[in-house]
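Student: Sequence first, predicted model second:
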Amino acid sequence: MKKMWAGRTSGKTDQIADDFNSSIRFDQRMYPEDITGSIAHAKMLAKQGIIPEEASAKIIAGLEGILADLNSGKLEIDPAAEDIHMFIEETLTDRIGQDGKMLHTARSRNDQVALDIRLYMREENGQIKQLLKDLVAALCDQAEKYKASLMPGYTHLQRAQPVTFGHQLMAYAYMFMRDLERLGQMEERMNYSPIGSCALAGTTYPIDRVYEAELLGFKAPVANSLDGVSDRDHVVEDLSDLALVMMHLSRLSEELILWSSWEFHFVRLADAYTTGSSIMPQKKNPDMAELARGKTGRVYGDLMAILTTLKGLPLAYNKDMQEDKEALFDAIDNVELCLETFIPMIKTLEANEKAMHQAAQKGFINATDLADYLTKKGMPFRDAYHISGQLVALCIDQDTVLEDLPLETYKGYSDLFEEDLYQAIDLHNCLAKRTSLGGPTPESVQKQVDEVRGKLAEEN
C-alpha cells in the first residue's frame, strides 16, 4: 500500500517498521471524533472559499456515510492502515474520488490528532463525571440510611472515637465530589481548539480557526500554533485526576475489604460483587474491591508513563507523543470499569449495625469523654487523662467495658465520679455531643447529605 506521505521518500518501509510505527490498533477508537473534526474542517474550507462548496458537500456526505457504516459494522477498519486518520481519508477518497483528497488542505496530522484527543477526552470526561455523580448519589443514599448507625472511628487502624457509618461514607462522597470538580476544571482548560495549527507554524491559506473552533464546541482556538500541536498538558492533567479517583476508590476498597472480613464483620457485600474459593467453601472474597485496589497502581503507571514521555521533548510534534494514547485509553477504561462496578456494589451494601456497636464498646472510644467528664468537674486534663487510661486498662483485664464498671470502682479512682458519669460515657450521648460543624451526629450527616445532593443537582 502506497503511503499517503510518500514523496520526499519512496514511502516503502520494512514490515516490522510498519507495525512498529502503526497506531491503528489503538487509535481506531477515535473514529467518531476524527470524522466529526473532518466534517467541521470541510465546512470551514468551503466557507473560506479554499475548496468548492460542491466538493465540501461530497466530502461531508462521504464522511457521514463512513461514520454510519463504521457504527453499524458494515465497514470494518483495516488493521493494515497506518492510523485512523489515514484510514478514514483513504476510505473517503475511494468512495467519492478526487474530491476526497481536498480534505487535508490546511491541516496536518499533527493538529488533527491533537484535536481528536481533545474531542475524545471531552466525550469520555462526560461519561466519567456522570459515573462519579452516580457513585456519590449511592453513597449519599447509604449515608442517609445509616446516619445514626454508631461505629468506631479509627486512627492508626485503632479504635479512636465514635462516628456513624453514614459519617464515614460521606467522607468518601466529598472525596469524589472533589474529583468531579477537578475533572470539570481540566475540561475548561482543555476546551481550546488546536486545529489550524497545522504541522507547527499555521498555514498560508485564509482559514477561519475561530469558526472551526465554534463548530466543534470549543471556547476559542489555541493561541499559539506551536503550543497547539505540542501541548499534552490536558492528557497529563486528566491522568492525574483519574489517578486521584483511583486513589479514593482504593482507600474505599481497602475499608470494604477490612469491614467485610470476619475480624470486622461491619458490612455485607452482595453476592453479585464477591467470589468464592476453589478449595475453601466458606470463603466470600471481596474480589471487586481488591481488583479496584490493584488497578490503582496501573493508572498511576499510566500517569508516570506520559510524564516520562513528555519530560524531554523539544517543540513541536515528535513521534514519542503517539505513546500518549495507550496510557490515556487504559486509564479511562479502567476508571470507568471500576466506577461501573462500584456504583451497584455500594447500592447493595448492607451494614451490620450490631457488630459496629459492639466494636465501639470494646474499643473504649468513650475514654476521651470519660476524661472530659472529670475535667468539667475541675480536675486538670492530664490527671483526668491518666485516670481514664487506668480505668481502660482495668476493663481490659476484667474483659468488660467502661459502661459496665460499678460506680464504687470509679470512686476508687476519684470522688468526682457520680451517677451522671454513665450518661456522659453512653456512646450515643458521646456521639450526640459532637456537634461541631462537619461532625458525626445524625443531624450533621443529614446536612452533609443534603449539601452534596444540592451540589449534584447544580451539576445536572
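Tutor: That came in fine, so what should we check first?

Student: switch to C-alpha atoms for all contacts and neighbour counts from now on
Tutor: Will do.

Student: Is it correct that P152 falls within a helix?
Tutor: No: according to DSSP: H, G, I helix; E, B strand; the rest coil, P152 belongs to no helix; its state is strand.

Student: how much space between it and T13?
Tutor: Per CA to CA, to the nearest Å, P152 is found 66 Å from T13.

Student: another structure for you, compare them:
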Amino acid sequence: MKLWQGRFQKGTSSITEDFNSSIAVDQRMYREDILGSMAHARMLGECGIIPGEDSVLIINGLQSILEDADKGLLEFTVEAEDIHMNVETLLIERIGEAGKRLHTGRSRNDQVALDFRMYMKKGTREVEDMVLDLLRVILDLAKEHKDTIMAGYTHLQKAQPVTLGHHLMAYFQMFSRDLTRFIDSEKRMDHMPLGSGALAGTTYPIDRYMVAAELGFGKITENSMDGVSDRDFALEFLGASSILMMHLSRFCEEIIIWNSNEFGYVEMDDAFSTGSSIMPQKKNPDIAELVRGKTGRVYGDLVALLTIMKGLPLAYNKDMQEDKETTFDALDTVKACLAAFTPMLSTATFNKDRMMEKLRGGFLNATDAADYLVMQGVPFRSAHEVIGRMVNYCIINGKALDDLSQDELTSFSDKFGNDILEFIKMENCLQRRKTYGGPSSAAMDTAIDNARNFIESIESLKY
C-alpha cells in the first residue's frame, strides 16, 4: 500500500507506477536521503515534536538501513516510487509505528531538494578536485616546456612565435576560471531547504538551523516556495560544466590536430590511444575525440534542464523529477572526461624538434621585422606595407625573411641595418615579448609563480 493511499479508492496502474517512478535515477542519493532523515528525526526529538524514544528508534533504524545499503543488501522497488518512500517504507517495516513519525513536519518536496543539494555539493567538490589535478599537470608541463619554441596560430595559420609552455598556460587560465566557477556555485548550493514543507513551511516548531548544522550547510533557504522549486544550483553546475567541457574540447581539438602526421607535435602514450580494426598502422587519439564529442552531451543536459524549468509556475511540479537525470548525467560525464583527459595529457610526449622545424615557412617574424623599421623611425603602417611586399617577394622566390641578403633587404628599405637578421631570429622575437602575460622567459616565470600561488590558495581553501 502506498504511504499516500488514503485519498484514493483504487490502486495505481502498473503503467502509472513505471512512468511515475524515479527510483532508477534517484536511488544513488540513498546516503543523502538517510542522513537527512536522521538529522530531521534528531531535531524532531530535540524539539519535543515526537517522543525522544521514537527519535532514537528512528535514527537507529535509519543507521541499519544505511549500513545495509552500503553493503548492497537492499533492493529498492518501483512500487515505492522514489528513494524517499523506499527508505521510509523499509524503516516502518523494521521499527514499526515509530517509523511513521519520521515524515512529521516535512514533505517529499523539501526532502528531495535537500537530498539533491547534498549530493551535488559532494559531486561539485569531486569535480573541483579533479580540475585541480588537471591544473597541476598543466603547470608541470608548462614549466618543462617554458623554452620550447613553437608557432602560435590565428585562423589556424602561423602567426607569431610562442612557447609550448605559454600555450599550455592559456589552458591553465581557462581551467582556473572553471574551478572558481564551481567553487562559487557551491556557495549557492550551501542553503538548506528542509523545513520548506510542500511549499508553505510547517506548523510544527522545528529548528531548521539545527538540521542545517548537522548536515554541514552554512545557511538555510529564505523562502519556502523558492526552497522547494529552486533548481538554480543544478543549472549553475550544468553551466559551469558546459564551459569546462568547452575548454576541454578546445584542448582536445588541438591535441587531435597536433597528433596528426601533418603536424607531428605530440605523440600520445600507447595506454591512452587505440588502433584500427582494418588499418594496422593507425594510432588514434580516441580519448580526445570522445571528450570532444561528450561536450555536446553536457550542453544537451544544460538545455534540457533550462527547458524543463522555463515554464513552471510556483511551487513544486512533477516536471522537476527530470532535473536529476540530466544533472547526474553531466556530473558523470564531466568526471569521466577529466579522469581520462588528465592522465592522457600527463603521459603525452611533445616533439620539440618538430615544433622548431615547423617555425619555418610561416613568416612568424614578419611583425618583428616591421617593429624594427618602426624603431628606425618608419611609421607602423608604412613598415607594415614594406614587410608585406617582402613577404610576397619571399613567397615568389621560395625564401624566408631570414634568407634574404643585405642587398635584398635594403632594396625594400634603406632603414635595414646589418643587425636586422639577428633582430628577427625566432628566439629573439620571443624574448622581446616581456609584457605581463607574454611568452618570454621572464614573463613565463611570473606566470608560473602566479599559477603556483593560485593552486596553493585553492588548496588552503579546500583542505
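Tutor: Structure received. As the structure is a prediction and not an experimental result, all values here were calculated from the model.

Student: How about the contacts made by G45 of the second structure?
Tutor: Contact analysis of G45 of the second structure by CA atoms under 8 Å, 6 or more residues apart in numbering lists P51, G52, E53, D54, S55, V56.

Student: Helix, strand, or coil at it?
Tutor: Under three-state DSSP, G45 of the second structure comes out as helix.

Student: So P152 and T13 of the first structure - more neighbours on which side?
Tutor: P152 (26 against 12; other CA atoms under 10 Å).

Student: May I ask which of the contacts of G45 of the second structure has the most neighbours?
Tutor: S55 (26 neighbours).

Student: residues of the helix or strand hosting that one that come out buried?
Tutor: Using DSSP states H and E, the element containing S55 of the second structure is helix 52-70. Buried residues in helix 52-70 of the second structure, counting neighbours by 16 or more other CA atoms under 10 Å, are found at G52, D54, S55, V56, L57, I58, I59, G61, L62, Q63, I65, L66.

Student: And stretch 361-375 of the second structure, by the same measure?
Tutor: Buried, per 16+ other CA under 10 Å, within stretch 361-375 of the second structure: 362-374.

Student: which residues of the second structure fall in strands?
Tutor: 149-154, 157-163, 191-192, 219-220, 266-267, 349-350 (DSSP state E).

Student: Out of those strands, which gets nearest to E81 of the second structure?
Tutor: strand 191-192 (23.9 Å; CA to CA).

Student: which helices and strands does that closest one pack with?
Tutor: For strand 191-192 of the second structure, the elements it packs on are strand 219-220, judged by 3 or more CA pairs under 8 Å, 6 or more residues apart in numbering; DSSP states H and E.

Student: Just give me the mean distance for the strand it packs on relative to the first structure.
Tutor: After superposition onto the first structure, strand 219-220 of the second structure sits on average 1.8 Å from its aligned residues (mean CA distance after the TM-score superposition for the first structure).

Student: Tell me how many other residues crowd the closest residue to L269 of the first structure other than its chain neighbours.
Tutor: Distances taken as CA to CA, 6 or more residues apart in numbering place L349 nearest to L269 of the first structure, at 5.1 Å, with adjacent residues excluded. By other CA under 10 Å, 15 other residues sit near L349 of the first structure.

Student: Repeat that for the one 10 residues further on.
Tutor: For A359 of the first structure, the neighbour count with other CA under 10 Å is 19.

Student: For the nearest residue to it once chain neighbours are set aside, give me its contacts.
Tutor: Counting by CA to CA, 6+ apart, A359 of the first structure lies nearest to P152, which is 6.7 Å off, once chain neighbours are set aside. Applying CA under 8 Å, 6+ apart, one finds that P152 of the first structure lies in contact with R159, A160, Q161, P162, V163, T164, M356, H357, A359, A360, G363, I365.
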